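Trainee: next come a sequence and a model predicted from it.
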Amino acid sequence: MSTPTIGRLRVDGATLHYEVRGEGPLLLLIPGGAGGAASFDGVADALAADHTVASYDPRGLSRSPLDDPQARQRVAQHADDAFRLLELLSPDAPARVAGCSSGAIVALHMLTARPERIERVVAHEPPVVEVLPDAAEHRALLARVQETLRRDGLMPAVAEFAAGLRRPGADPVPAQAATELPPQARARAERTMANMPYFLGRIVPSFMAYVPDLDRLEALSDRLVLAAGTDSHGELPYRPAAFLAERFGTGLVHFPGGHTGLTTHPAEFGNLLRKVLTT
C-alpha cells in the first residue's frame, strides 16, 4: 500500500484529516459508519492508477475533531465539508464521488446541492429509510436504539441497531473469535470502536432521518450510480438503493459482499468501482 499525502483542512466547526494518492481527475471517497479514511485503504491504490484519490475522516470521527463535541450533526454540513475538499483539490474541474452507507447519503446531497461540481456519484447502500413506504417502522427502530443507548449503554444499543438492519427472519450474526490483528489493522479497529458512541448517538439519528430531494435526484440520475451488496438483499440498507433505482429506472449495480463489501472484498469492490466510475 502506498503512503498517502496527508493534509488538514479547517472547516466550519471542525478540522478535517484527509489523504491523497495518485494523479488524474479527482475521486473523492466518503466513508460511512464509524470508519474514516482508512476504510478505503484496500481500494485506494488501485483507484489511484488513474485518479487523484482523496479520502478523509468526516467531522467528529478519528482524526477530524469538532470544535464543539456536542454540536448537532447535519447531512448538509457534512456535504459542505466534502465540497470544501473538492474545491481545494479540484478547483477547476468537476469531481467523481463515491460514498458508502452514511457517506453515500452525503454523496446524494452533494449531487442535488451542487450538480455543476459533480461528474458522477456512486452511492453504495445509502440508508435513506425515509423514502421507504414503511419508514415509520424504521423511525421506531431508531427511537429504540437511542433509548437503549441512553438506558443500557453502547453495546446493547449496537446490538439493537444491528438487529434492525438484518433482513426479516435472519439469524443473528455470530460473534467472531478474537484474533491478533496486524498493528495497522488493530489501530483502525480501535479508532472505529472509539468512534461508535458518536456515530450511533449523533450521526445515525440525523442521517437516517434525512429526506433526499427525489425529483432533483431523478433529474440528475444520469450521473448517479445506485449500488448495493450482492449479499445484502432484504437488509434495511439495501432497500433504499433498490427503491430509488426502480423509481429512477436506472438499475441497481451489485457490488461483491454485503453492506461492508468494501472491507470484505476490497479487490473486487475496487475493480467494479473503477469500472462504473469510468463508463
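Mentor: Yep, it's here. Numbering: from 1, shown residues only.
Trainee: from now on I want contacts and neighbour counts done on CA atoms only, so please keep to that.
Mentor: Noted.
Trainee: surely S55 is within a helix?
Mentor: No - going by DSSP: H, G, I helix; E, B strand; the rest coil, the assignment for S55 is strand, not a helix.
Trainee: please name the residues that touch it.
Mentor: Y18, E19, V20, L28, L29, I30, P31, G36, A37, A38, F40 (Cα atoms under 8 Å, 6 or more residues apart in numbering).
Trainee: just the buried subset of those, please.
Mentor: Neighbour counting with 16 or more other Cα atoms under 10 Å marks Y18, E19, V20, L28, L29, I30, P31, G36, A37, A38, F40 as buried within the contacts of S55.
Trainee: list the contacts of the closest residue to P25 other than its chain neighbours.
Mentor: The shortest distance from P25 to any non-neighbouring residue, by Cα to Cα, 6 or more residues apart in numbering, is to H51 (5.1 Å). Counting by Cα under 8 Å, 6+ apart, H51 makes contact with G22, E23, G24, P25, L26, L27.
Trainee: reformat the residues you listed as CSV; add distance to D213 and neighbour count.
Mentor: CSV is the format used below for the contacts of H51 (distance: Cα to Cα, whole Å; neighbours: other Cα atoms under 10 Å):
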residue, distance to D213, neighbour count
G22, 33, 20
E23, 33, 14
G24, 31, 12
P25, 27, 17
L26, 25, 25
L27, 24, 30
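Trainee: in helices, which of the contacts of S55 appear?
Mentor: If you go by DSSP state H, those have nothing in helices.
Trainee: so which of the residues you listed is the closest to A104?
Mentor: Set against A104, the nearest of the contacts of S55 by Cα to Cα is I30 (7.1 Å).
Trainee: you'd agree V97 is in a strand?
Mentor: Yes - using three-state DSSP, the assignment for V97 is a strand.
Trainee: burial count for it?
Mentor: Other residues lying near V97 total 28 when counted by other Cα atoms under 10 Å.
Trainee: before we move on, what about V158?
Mentor: 18.
Trainee: ok, it - contacts?
Mentor: Shown in contact with V158 (Cα under 8 Å, 6+ apart): V145, L200.
Trainee: next up, a second structure to put side by side with the first:
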Amino acid sequence: MKESVLEVPGARLHHFVRGTGPLLVLIAGGHGDAAVNEPLADHLADRYTVLTYDRRGLSGSTTDEPGLTLATHADDVSRLLSTLTTEPAYVYGSSIGALISLEFTIRHPEQSGVVVAHEPPVTQLLPEPERTRAVQDLLTAEETFKAEGAAPALRRFAKFAGIDPTDREPDVEVRRTGPEQLPNVEFLLTYDVPAIRAHTLDLAELKGSPARIVPGVGENSTHVWPHKCARLLAEELGTAYETFPGGHNGYAFRPRATAGRLHQVLND
C-alpha cells in the first residue's frame, strides 16, 4: 500500500493506493476517513487498484478553506484520480460520499466510468412532506451539535440514518468515536452537513453523463429516507437500483459482503 499527500488548491489530500487492476475510488460517508474504508478496500484489492482518502477537513487532509461545497469535494476526487490514470475510473460512494460521486460525474464526465451511489441524500427528489422532514433531520443534527456538542449530534444523525451496530459481519469491530474522531464529527456538522442541505443536483446534466450510474440501497435500510432517495434517483434516471448488504453504512459494517456485491455490480 502506498500512502501519499497531494497538494490541491486550499487543501492537502491524504490518500492511499493498494491492489492491482482497474482503478476504483471509495468515498466514505458521514465523518468517515480513509480508515473507515480500509476493510472494504482490503477485500477489493485482489481485483482492483483501490484509492481511499480522507476528505478535506478530515483526519490527515487539512484545509485552509473550510467553507466548501460538494463541488469542492468532487473536484478533489478528480485531482486525485488525475495523478493515477487518464482513463475513466470506477467510483463507489456512500451517503455524502454518494452525493459527491454524483457531483463528480456531472463535473468530470470524462473521468467517470461506472459510478455506484449508495443511498445519496438527494433530498430534492423526495415528495413533500418527506422532503421537509429530511432537511429538518439534517438541520436538527446541526442544531444539536451547537447546543449540546458532537456526541449527542452524532446520535441524532445515527438515528435518522438507521445505523444499527448489530447489523455487521462477525469479525467487524464497531469503530468507537474517540477523542481523535471528534474533530471529524465537528467538521462534518459545521461544514459538510450544511453543504448537503444547500446542494441541488443537476439532474439534466446527470442524465447526459456518459457514465453508467448505479443507485444503490441497503437491504436493511428501507425505513430511512436516503434509501428512498436512491430509489427515486433510479426512477429519475430510468435505470434499476441495486441492493447491497446491510443498512445505510453497510460498506463499513459488512465490508466482505459489500466487496463481493460491488464487484458483481461493476462487472454486470
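Mentor: Thanks, I have the structure now. All values reported here derive from a predicted model rather than from experimental measurement.
Trainee: so what number do they get for TM-score?
Mentor: Comparison of the two superposed chains (TM-score structural alignment, normalised by the length of the second structure) gives a TM-score of 0.89, and 261 aligned residues with a Cα RMSD of 2.4 Å.
Trainee: rebuild the buried ones among the contacts of S55 of the first structure as TSV, extending it with distance to A136 of the first structure.
Mentor: Conversion of those to TSV gives the following (distance: Cα to Cα, whole Å):
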residue	distance to A136 of the first structure
Y18	37
E19	39
V20	40
L28	33
L29	31
I30	28
P31	27
G36	30
A37	33
A38	34
F40	33
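Trainee: which one of these is nearest A163 of the first structure?
Mentor: Distance to A163 of the first structure across those (Cα to Cα) is lowest for P31, with 22.0 Å.
Trainee: any idea what the closest one aligns with in the second structure?
Mentor: Under the alignment (TM-score structural alignment), P31 of the first structure maps onto A28 of the second structure.
Trainee: do E119 of the first structure as well
Mentor: With TM-score structural alignment as the criterion, E119 of the first structure pairs with G113.
Trainee: residues in contact with its match?
Mentor: P88, A89, Y90, V91, P210, A211, R212.
Trainee: same deal with S94 of the second structure?
Mentor: With contact set as Cα under 8 Å, 6+ apart, S94 of the second structure has these partners: I27, A28, G29, A117, H118, E119, P120, H248, N249, Y251.
Trainee: how about the fourth one, secondary structure?
Mentor: In other words, A117 of the second structure. Per three-state DSSP, A117 of the second structure ends up strand.
Trainee: roughly how far does the closest residue to it other than its chain neighbours sit from P226 of the second structure?
Mentor: Excluding the flanking residues, the one nearest A117 of the second structure by Cα to Cα, 6+ apart is A98, at 4.3 Å. As for A98 of the second structure, its distance to P226 of the second structure is 10 Å (criterion: Cα to Cα, to the nearest Å).
Trainee: list residues touching both of the two?
Mentor: Common contacts of A98 of the second structure and P226 (Cα under 8 Å, 6+ apart): E119, P120.
Trainee: where's the residue nearest the centre of the second structure, which helix or strand?
Mentor: By Cα atoms, centre = their mean, the second structure has its centre lying nearest to G97, at 1.7 Å. Applying DSSP states H and E as the criterion places G97 of the second structure in helix 96-107.
Trainee: give me the contact list for that helix.
Mentor: So helix 96-107 of the second structure is contacted by 27-30, 70-71, 73-75, 77-78, 91-93, 111-112, 115-122, 196, 201-202, 205-206, 209, 211 (Cα under 8 Å, 6+ apart).
Trainee: in strands, which of those residues fall?
Mentor: Judged by DSSP state E, the contacts of helix 96-107 of the second structure include I27, V91, Y92, G93, S112, V115, V116, A117, H118 as members of strands.
Trainee: does the fifth one touch Y90 like I think?
Mentor: Yes - between S112 of the second structure and Y90 there is a contact at 6.8 Å, judged by Cα atoms under 8 Å.
Trainee: just the closest of the contacts of G113 of the second structure to D192 of the second structure, please.
Mentor: Closest approach between the contacts of G113 of the second structure and D192 of the second structure, by Cα to Cα: V91, at 19.9 Å.
Trainee: re the thing from before, in the first structure, which of the contacts of S94 of the second structure remain in contact?
Mentor: Retained in the first structure by both residues aligned by TM-score structural alignment, their matches' Cα atoms under 8 Å are the following of the contacts of S94 of the second structure: I27, A28, G29, A117, H118, E119, P120.
Trainee: disregarding flanking residues, what is the spatial nearest neighbour of the aligned residue in the first structure for I196 of the second structure?
Mentor: Counting by TM-score structural alignment, I196 of the second structure corresponds to F207 in the first structure. Of all residues not flanking F207 of the first structure in the chain, V75 sits nearest, at 6.1 Å (Cα to Cα, 6+ apart).
Trainee: now swap in L24 of the second structure and tell me
Mentor: Take L24 of the second structure and drop its neighbours on the chain: the residue closest to it by Cα to Cα, 6+ apart is Y90, 4.5 Å away.
Trainee: count the neighbours of the alignment partner in the first structure of the one you found for me.
Mentor: When the first structure is aligned by TM-score structural alignment, Y90 of the second structure is paired with R96. Residues contacting R96 of the first structure under the criterion other Cα under 10 Å number 23.
Trainee: what's the matching range in the second structure for stretch 258-277 of the first structure?
Mentor: Stretch 258-277 of the first structure corresponds to residues 247-266 in the second structure, going by TM-score structural alignment.
Trainee: flag every buried residue along that stretch.
Mentor: Under 16+ other Cα under 10 Å, the buried positions of stretch 247-266 of the second structure are 247-259, 262, 265-266.
Trainee: understood, closing this out.
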